[in-house]
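# below are the sequence and a predicted model for it; my questions follow.
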Amino acid sequence: MTRLDVRDIPPVNRHPTIHEEFEDLAPGETLTIVNDHEPKPLFYEFQAEVESFDADNYEVERVGPEEFVAKFPKVEA
């Protein structure tokens, strides 16, 4: 599992960084991101654009007022 805390990454760079990290995953692995808001727009973006994104097994949990942990699984081969 790869964990990426994007809270310190400038907002303009967050989605490209997340996409790069996701692409580096092997099939069946999960990218866990820590964000300062619920990543619904990112979920919809992945659902629409990333064929290997397993949207059915996506999970998000609010851990604190400005801490959301989301799991973006990659489809198994």
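Noted; the coordinates are in hand.
# okay, CA-based contacts and neighbour counts for the rest of this
Noted.
# just the helices in this structure please.
Assigned helices in the chain, in chain order: 11-23, 40-49 (criterion: DSSP state H).
# comparison target, given below:
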Amino acid sequence: MSDTTLDVRDVPPSDRHPKIHDAFAALDSGDELVIVNDHEPKPLFYEMQAEVEAFDADGYAVEQRADDEYVARFPKQ
């Protein structure tokens, strides 16, 4: 199992989800995509849960480290 970290805070909002989906698709089964974001990525969580079969929603976790720093873990089955 390995982690891939993607900091999207400097990515334009309209480009974030496609970039995240591409990075998640490139993972191997059992790997985890770690997203660093400027807000809690609840909409992304629901999108992944509804649209990405390989997303392990039960293993999802998010931690707020600062007012503008959230670290979310998106595991791949």
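Sure thing, it's come through. Just so it is clear, the model here is predicted, and its values are computed rather than measured.
# before we move on, the earlier item: mind putting the helices of structure 1 in TSV, distance to residue 29 of structure 1 included?
Converted to TSV, the helices of structure 1 look like this (distance: least, CA to CA, whole Å):
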stretch	distance to residue 29 of structure 1
helix 11-23	9
helix 40-49	15
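# these: which one's closest to residue 69 of structure 1?
helix 40-49 (11.8 Å; CA to CA).
# the closest one against structure 2, how far on average?
Relative to the matching residues in structure 2, helix 40-49 of structure 1 has an average distance of 0.1 Å after the fit, by mean CA distance after the TM-score superposition for structure 1.
# what does that helix rub up against?
With contact meaning CA atoms under 8 Å, 6 or more residues apart in numbering, helix 40-49 of structure 1 is reached by 15, 53, 55.
# what about the last one, distance to residue 75 of structure 1?
Distance, residue 55 of structure 1 to residue 75 of structure 1, using CA to CA, to the nearest Å: 9 Å.
# again, but for the second one
The spacing between residue 53 of structure 1 and residue 75 of structure 1, counted by CA to CA, is 6 Å.
# neighbour count: those two, which is higher?
The neighbour count for residue 53 of structure 1 versus residue 75, taken as other CA atoms under 10 Å, is higher for residue 53 (23 against 17).
# the more buried one against residue 30, yeah?
No. Checked against CA atoms under 8 Å, the pair residue 53 of structure 1 and residue 30 is beyond contact range at 9.5 Å.
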